[in-house]
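Novice: Fold the following for me, if possible:
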Amino acid sequence: MKLPFLDRSPRVALLRLSGVIAARGGGFSPSGISAAGMAPLIERAFSIKRLAGVVLAINSPGGSPVQSSLVAQRIRRLAEAKGVPVIACVEDAAASGGYWLACAADEIVVDRASVVGSIGVISAGFGLEEAAAKLGVERRLHTAGTEKSFLDPFRPERAEDVARLRGLLDELHDVFKDWVRARRGGRLKAEEADLFSGRFWTGQRAVELGLADRVGEVSSEVKARFGEEAKLVTVGQRRPPWPLRLLPGIAAQAVAEGAVAALEERAAWGRLGL
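Specialist: Model (predicted):
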């Protein structure tokens, strides 16, 4: 029997990136992916002794481009500082912001049935001016600044607002495309007009297009890349001590945050048909 203090086998950190990507207000809710929530987990993953590599288990339909960028940049900074490889293993999906995160890895591994891609930016809203009129609601709006009422849902859509929104979306899309080009480079095997259209594909097709490197899964990847002796160390969200979880304020916060996150996540997965 090998004594623990004599065990010199390499360690591989397993970091799960699951759910919708969005800024969270703090607290103990483990749902979703945010820069603030993931920062301590990422730091912990790259601080493991005898670290040979980091595996990102990704299962995300996307979300905030800013949060995606912040999480991905932190992973890259630590990977380069520690000099260890990072492998992304996609589960159900790495779409939109989820694919942004996958590109933080040196290699992307997918299941044949994973959903991969959706390299685009979306904005959605509602026009409520007719509903307000039917309800007899009078809209009273006062601003200082000619653009402060941008895309007000209680008035008809203005062409200048749509043009401004289109410019913002195009700029964000350019940032996303630049990131994919920088990380995937010559591995992309299709026209950018197709790859960057917002379309998504199965994992098998993503490999053919160069959006991913091969088909596989976490355990086989760890053994193939780091050897049979490599030990997988899962890095997860730490919950508060159980007495604190019983406090009414914390319990209510957890329920509220969970309900909001569930609605956001259902809508995001729905865009992928999942």
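Novice: Every contact and neighbour count from this point should use C-alpha atoms.
Specialist: Will do.
Novice: Run through the helices of this structure in chain order.
Specialist: 35-45, 65-82, 97-102, 129-134, 159-184, 192-195, 203-209, 218-226, 242-245, 248-270 (DSSP state H).
Novice: mind checking which of those is nearest Gly120?
Specialist: helix 159-184 (5.8 Å; CA to CA).
Novice: tell me the centre residue of the protein?
Specialist: Residue closest to the mean C-alpha point of the chain, counted by CA atoms, centre = their mean, is Gly98 at 3.8 Å.
Novice: Would you do the same for the sequence below? I want to compare the two.
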Amino acid sequence: MNAPVPQPMQIIIKQQGLLSRFWSWIGWTGFLLCLMALLSMTFKTQDYFNTTGGIQEKYHSGDKRADAKIAIIRVTGSIGRGDGYVKHQIDRVRADENVKGIVLRVDSPGGTVTGSDFIYHHLTRLREERQLPIVVSMGGMAASGGYYVSMAVGDQEKSIYAEPTTVTGSIGVVLPHYDVSGLMEDYRVKDDSIRSHPRKQMLAMTRAIPDDHRALLQAHVNSTLDRFISIVKSGRPSLSEGEGLRAGELDLATGEIFTPDQAKTYGLIDEIGFIEDAIERVCEIQGLELSEVRVVKFDPPPSLFGLPTLSAASQHASGPTSLLRALESTAPRTYFLCSSLPPLMTSANYGRDE
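Specialist: Take a look at the predicted model:
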């Protein structure tokens, strides 16, 4: 007998109605919105409690498997507020008990007085609280505010290294002012500002500085220079009053820049060498071998696609924020800066710092 022929199977596909598709779309949209809100809240919470700016530790040299670390803290570019990338590195090192010493890598012409002093203060505090030796490695330039922050080494011997081509020194203060009153006269423009007191506009570009105002401003600059000199003495104990900073045969606090050979002769640095020499010096101070430590550095956080995140300055390159930054740059302030155009400096993230 012939086997029965199987009957074909019928598959009925029920098409979704318009209403069903609408509610399905609403459901998926709501799910995605909730997921995005949850992720946003998570990121905001992490950002609120994050004190290190999301910087990432990277291997530099030494033993990759060693627990003991030497941390490289970088101060690069013009110094603005001081509370950005550099401060994040300091906080990261403070929280890491495996860090046994610090190499302070300075490549900066300086910047604002307040920002330079802020960085110096927190580096000094870190050194004292954690009892960590700091050895400076100067890059292309460590001048003015860059030299100021280098004094965080304290009285540690053989602690400042400069490369053969480093520019350093520039110990001094500048309070910028430009007088455009003559140009205004040529174009028949007059400053008719209403002031509560004549001294309210002491540094206005629209008028020359009267002698009595100039004396007040000079006293302010001199007071700031006195602090600069006292900070240099704390990091260079050999530079006493009679040995160069303000009295004696050589005055180093003139704003002059020096070559490494000159700086070593005058006692502004200890050795001419590279960052590897500074790392070895930290090991020597701590009684460690280079093969026993892992040298690390800290990079800014990557973006979603692996590229460095934009700095606050670049994120607000236009609009009201950029206008406020432009106005801020014209505010009267003193600088520890080796530059011919101090008020036009950018504070955009010493290396990516602020």
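Novice: Please state their TM-score.
Specialist: TM-score for the superposed pair, counting by TM-score structural alignment, normalised by the length of structure 1: 0.80. Supporting figures: 250 aligned residues with a CA RMSD of 3.2 Å.
Novice: before we move on, back to that, with distance to Leu6 of structure 1 added, can I get the helices of structure 1 in CSV?
Specialist: Shown next, in CSV, are those (distance: least, CA to CA, whole Å):
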stretch, distance to Leu6 of structure 1
helix 35-45, 22
helix 65-82, 23
helix 97-102, 35
helix 129-134, 71
helix 159-184, 38
helix 192-195, 49
helix 203-209, 41
helix 218-226, 19
helix 242-245, 34
helix 248-270, 42
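Novice: So for Gly145 of structure 1, which of those helices sits nearest?
Specialist: Per CA to CA, nearest to Gly145 of structure 1 of the helices of structure 1: helix 159-184, 14.2 Å.
Novice: From the contact counts, what lies against that closest one?
Specialist: Helices and strands touching helix 159-184 of structure 1, by 3 or more CA pairs under 8 Å, 6 or more residues apart in numbering; DSSP states H and E, are helix 97-102.
Novice: re earlier: pick the most buried one from the helices of structure 1.
Specialist: Burial of those is given as mean neighbour count (mean count of other CA atoms under 10 Å); helix 97-102 ranks first at a mean of 29.
Novice: Can you state the residues of structure 2 onto which it aligns?
Specialist: Aligning helix 97-102 of structure 1 against structure 2 (TM-score structural alignment) gives residues 145-150.
Novice: average distance between that stretch and structure 1?
Specialist: Taking mean CA distance after the TM-score superposition for structure 1, the mean distance separating stretch 145-150 of structure 2 from the aligned residues in structure 1 is 0.5 Å.
Novice: Find out how far that stretch is from the centre of the chain, if you would.
Specialist: Computed by CA atoms, centre = their mean, to the nearest Å, the chain-centroid distance of stretch 145-150 of structure 2 equals 12 Å.
Novice: which outside residues touch it?
Specialist: For stretch 145-150 of structure 2, contacts defined as CA atoms under 8 Å, 6 or more residues apart in numbering pick out 75, 79, 104, 106-113, 116-117, 119-120, 136, 160, 168-171, 228, 231-232, 235, 335-337.
Novice: go again using 7 Å as the cut-off
Specialist: 106, 108-111, 116, 119-120, 136, 168-169, 232, 336-337 (CA atoms under 7 Å, 6 or more residues apart in numbering).
Novice: got it, and stretch 194-213 of structure 2?
Specialist: So stretch 194-213 of structure 2 is contacted by His177, Tyr178, Asp179, Val180, Ser181, Asp191, Pro332 (CA under 7 Å, 6+ apart).
Novice: Tell me the one of those residues nearest Pro302 of structure 2?
Specialist: Distances from Pro302 of structure 2 to the contacts of stretch 194-213 of structure 2, taken by CA to CA, are shortest for Pro332, at 35.6 Å.
Novice: Just the buried subset of the contacts of stretch 194-213 of structure 2, written out for ChimeraX, thanks.
Specialist: Selection of buried members from these for ChimeraX, criterion 16 or more other CA atoms under 10 Å:
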select :177,181
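Novice: what does Lys134 of structure 1 align to in structure 2?
Specialist: Aligned against structure 2 by TM-score structural alignment, Lys134 of structure 1 finds its counterpart in Asp186.
Novice: Quick check: the aligned residue for Gly120 of structure 1 in structure 2?
Specialist: Using TM-score structural alignment, Gly120 of structure 1 sits opposite Gly172 in structure 2.
Novice: Its match is in contact with Leu225, isn't it?
Specialist: Yes: Gly172 of structure 2 is within contact range of Leu225, at 6.1 Å (criterion: CA atoms under 7 Å).
Novice: Aligned counterpart of Ile229 of structure 2 in structure 1, please.
Specialist: In structure 1, the residue matched to Ile229 of structure 2 (TM-score structural alignment) is Lys177.
Novice: Could you find the closest non-adjacent residue to Asp117 of structure 2?
Specialist: Val149 (7.1 Å; CA to CA, 6 or more residues apart in numbering).
Novice: Can you list the residue ranges for strands in the stretch 51-200 of structure 2?
Specialist: Assigned by DSSP state E, counting those that start in this stretch, the stretch 51-200 of structure 2 shows strands spanning 56-62, 69-76, 99-108, 110-112, 134-143, 160-162, 167-169.
Novice: Verify the contact between Val20 of structure 1 and Glu265 for me.
Specialist: Yes: assessed by CA under 7 Å, Val20 of structure 1 is found in contact with Glu265 at 5.6 Å.
Novice: Next, show the common contact partners of the two.
Specialist: By CA under 7 Å, 6+ apart, Val20 of structure 1 and Glu265 have no common neighbours.
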